[in-house]
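K.L.:
okay, structure incoming, though there's no sequence with it:
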């Protein structure tokens, strides 16, 4: 048996090298060089060609190379009965919290304005907000969102979390379900999206959502581009209701050169780098699931296809 990598638009050599280094003698193949379709039982995937898995009758597991699985679940031709797993990596969790914290502090202290002042050789001090006076609204309280919320709370921010079901943790207010969404939004000075992408959460960052935030609120999206209605964000910033946004994910990646986000003065763009899987640190759990599959044991980090995460 082998581990077969299915990916489009990414260099898969680091994954292949990490697997072979950790497990010498393991056969690692990369699509389309898969060998006999009957031999493919374990797939490692990111942005795979849609419908490709139906050609492998003995496939038992599709493992995402990241924390998200929407790129797998959007395939309408996924084989029945195949387990889907995701990466749960302490490094990913810490990286995301650090990145989100950097964006929040940049906004609260207005550091971006000093870079422009530097270019103009202008010495001008600006007022800033204190952490105790800022409420952070965290949309999504899974591993990434919960840890980021706790870290922001430790810095003195008031932090509220919103999720499908209540997540109770020290220092973080709990809001849950559609019935508490408006209350959650009404006090959020900085709104952070770390939701999984599902049918229920797609396009959730739209004009009605933004209108329920306090005037001058700031939006951070580090989840998926499909959560955001692009033009609604631009409109709400231009109308003065939102002060701006930091975006790390987009509906089309790379972000097209003619997209309005590039040139908008109140929108900060980064190229999907908030939290990037390191194959060398994540390969152990891939191999653990590979071994569990071979021995007929329960897999770890299995995704619910109905929930989407």
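P.N.:
Nice, thanks for sending it over. Just so it is clear, the model here is predicted, and its values are computed rather than measured.
K.L.:
use CA for all of it now, contacts and neighbours both
P.N.:
OK.
K.L.:
show me the contacts for the residue nearest the centre of the chain.
P.N.:
With distances taken as Cα atoms, centre = their mean, residue 223 lies nearest the centre of the chain, 3.3 Å away. Residues in contact with residue 223, defined by Cα atoms under 8 Å, 6 or more residues apart in numbering, are 193, 194, 195, 196, 197, 248, 249.
K.L.:
where's the fourth one relative to residue 82, distance?
P.N.:
The span separating residue 196 from residue 82 equals 20 Å under the rule Cα to Cα, to the nearest Å.
K.L.:
so for those two, which sits in the more crowded spot?
P.N.:
Using other Cα atoms under 10 Å, the more surrounded residue of residue 196 and residue 82 is residue 196, with 23 against 15.
K.L.:
for that one, which three-state class applies?
P.N.:
coil (DSSP: H, G, I helix; E, B strand; the rest coil).
K.L.:
where along the stretch 51-200 of the chain do the strands fall?
P.N.:
61-64, 83-85, 135-139, 158-163, 172-176, 190-193 (DSSP state E, counting those that start in this stretch).
K.L.:
contact partners of the fourth one?
P.N.:
Okay, so that is strand 158-163. With Cα under 8 Å, 6+ apart, strand 158-163 has contacts from 131-141, 146, 149, 152-153, 167, 171-177, 181, 184, 188.
K.L.:
tell me which of the strands of the stretch 51-200 of the chain approaches residue 233 most closely.
P.N.:
strand 190-193 (12.6 Å; Cα to Cα).
K.L.:
and that closest one, what other elements does it pack with?
P.N.:
Packed against strand 190-193 by the contact rule (3 or more Cα pairs under 8 Å, 6 or more residues apart in numbering; DSSP states H and E) you find strand 135-139, strand 217-221.
K.L.:
okay, one more to line up with it:
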């Protein structure tokens, strides 16, 4: 009998217990899922970084820690974690991110905010076609590639930037510092989907924001620390950024006195772009446990040096 410890907080238990048990059964696993095993009995830990479990040393039998969320920045630096750590790549989360990003890109492209604000006046506006609206996506992992595919299908010319070189069909790919400048230079809309690592912190700062064309829009459903907040506020006030839609922040919930709330060129959304979906995420967890028991390689193992 496989013993799987659910260490994602009691508030998540009611949401995940049934889908996980059903996924284990569907994968042919005989597994006991609980919140209170003795550490030395545990085979797998199903985890969320806000969990009270922070010392992994007693879990001597544990074969892997399976993260329920895509973000792993709060656990990768834990020196007691010596077991393989697997991040969550949830097809449900990916689909919701694609829908959210596509919706806000189209909102900017079609100037929907302007149309709503001018409802009492007849001022016709004909937007360009999608092929005339370049979009740049910073981050070409699972989420970035999925969003890029959706946007290219709508006709947008999409450029992508990643820390390492990539070659993806239908996409103009850039990497490195010079590549970042090239990717931003023509971007009328920028979407941030990078992980939070020391190398990506403040990737949009006073310097890189200055590479954008006048009137550029920014969409950040990735991680709050990707943007230097003070630099963005300045770029919104004096250019070149026309508007920013932000779903993630350095401190969440966003403090009531934060300048973003009152800024007329900022749209704040409460970290809703993408959420792990219990049904589909449970199947990912079950598949990784099946792999572990079969001696196969785990899916989505985190590279500790890269931080994701």
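P.N.:
Yep, that arrived. Because the structure is predicted, anything quoted here is derived from the model rather than measured.
K.L.:
right, and residue 19 of the second structure touches residue 284 too?
P.N.:
No: with contact defined as Cα atoms under 8 Å, residue 19 of the second structure does not count as touching residue 284 (11.2 Å).
K.L.:
for these two, indicate the residue with more neighbours.
P.N.:
Using other Cα under 10 Å, the more surrounded residue of residue 19 of the second structure and residue 284 is residue 284, with 22 against 18.
K.L.:
would you agree that one falls within a helix?
P.N.:
Yes: per three-state DSSP, residue 284 of the second structure lies within a helix segment.
K.L.:
identify the residue nearest it in space, chain neighbours excluded?
P.N.:
Once flanking residues are discounted, residue 284 of the second structure sits nearest to residue 90: 6.9 Å by Cα to Cα, 6 or more residues apart in numbering.
K.L.:
measure the one you found to residue 71 of the second structure for me?
P.N.:
Counting by Cα to Cα, the gap from residue 90 of the second structure to residue 71 of the second structure is 12 Å.
K.L.:
which one's more surrounded, the two?
P.N.:
Set residue 90 of the second structure next to residue 71 and count neighbours by other Cα under 10 Å: residue 90 wins out with 25 against 20.
K.L.:
that one contacts residue 279, doesn't it?
P.N.:
No: Residue 90 of the second structure is beyond contact range of residue 279, at 9.5 Å (criterion: Cα under 8 Å).
K.L.:
quick one, strands of the stretch 201-309 of the first structure?
P.N.:
217-221, 242-247, 267-269.
K.L.:
other SSEs contacting the second one?
P.N.:
In this case it means strand 242-247 of the first structure. Packing contacts for strand 242-247 of the first structure, counted by 3+ Cα pairs under 8 Å, 6+ apart, involve strand 217-221, helix 230-238, strand 267-269.
K.L.:
burial count for the nearest residue in space to residue 197 of the first structure that is not next to it in sequence?
P.N.:
Counting by Cα to Cα, 6+ apart, residue 70 is the residue found nearest to residue 197 of the first structure once chain neighbours are left out, at 6.1 Å. Residue 70 of the first structure: 18 surrounding residues under other Cα under 10 Å.
K.L.:
need the counterpart of residue 70 of the first structure in the second structure.
P.N.:
Aligned counterpart of residue 70 of the first structure in the second structure: residue 73 (TM-score structural alignment).
K.L.:
go ahead and confirm its match touches residue 307.
P.N.:
Yes: counting by Cα under 8 Å, residue 307 is a contact partner of residue 73 of the second structure at 6.6 Å.
K.L.:
so how far is residue 73 of the second structure from residue 67 of the second structure?
P.N.:
Computed as Cα to Cα, the residue 67 of the second structure to residue 73 of the second structure distance reads 11 Å.
K.L.:
one more: residue 235 of the second structure?
P.N.:
28 Å.
K.L.:
thinking again about what came up before, columns mean neighbour count and distance to residue 5 of the first structure on top of the strands of the stretch 51-200 of the first structure, output as CSV?
P.N.:
CSV is the format used below for the strands of the stretch 51-200 of the first structure (neighbours: other Cα atoms under 10 Å; distance: least, Cα to Cα, whole Å):
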stretch, mean neighbour count, distance to residue 5 of the first structure
strand 61-64, 24, 9
strand 83-85, 22, 14
strand 135-139, 26, 32
strand 158-163, 23, 33
strand 172-176, 21, 37
strand 190-193, 26, 29
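K.L.:
closest one to residue 111 of the first structure among those strands?
P.N.:
It's strand 190-193; of the strands of the stretch 51-200 of the first structure, that one is closest to residue 111 of the first structure (Cα to Cα) at 15.8 Å.
K.L.:
out of the helices and strands packed on strand 242-247 of the first structure, flag the one nearest residue 12 of the first structure.
P.N.:
Here strand 267-269 is closest among those (Cα to Cα), at 25.5 Å.
K.L.:
hmm, who's touching the closest one?
P.N.:
By Cα under 8 Å, 6+ apart, strand 267-269 of the first structure touches 244, 245, 246, 247, 248, 261, 262.
K.L.:
want to throw the residues you listed into JSON lines with distance to residue 203 of the first structure?
P.N.:
Shown next, in JSON lines, are those (distance: Cα to Cα, whole Å):
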{"residue": "244", "distance to residue 203 of the first structure": "18"}
{"residue": "245", "distance to residue 203 of the first structure": "16"}
{"residue": "246", "distance to residue 203 of the first structure": "17"}
{"residue": "247", "distance to residue 203 of the first structure": "15"}
{"residue": "248", "distance to residue 203 of the first structure": "16"}
{"residue": "261", "distance to residue 203 of the first structure": "17"}
{"residue": "262", "distance to residue 203 of the first structure": "20"}
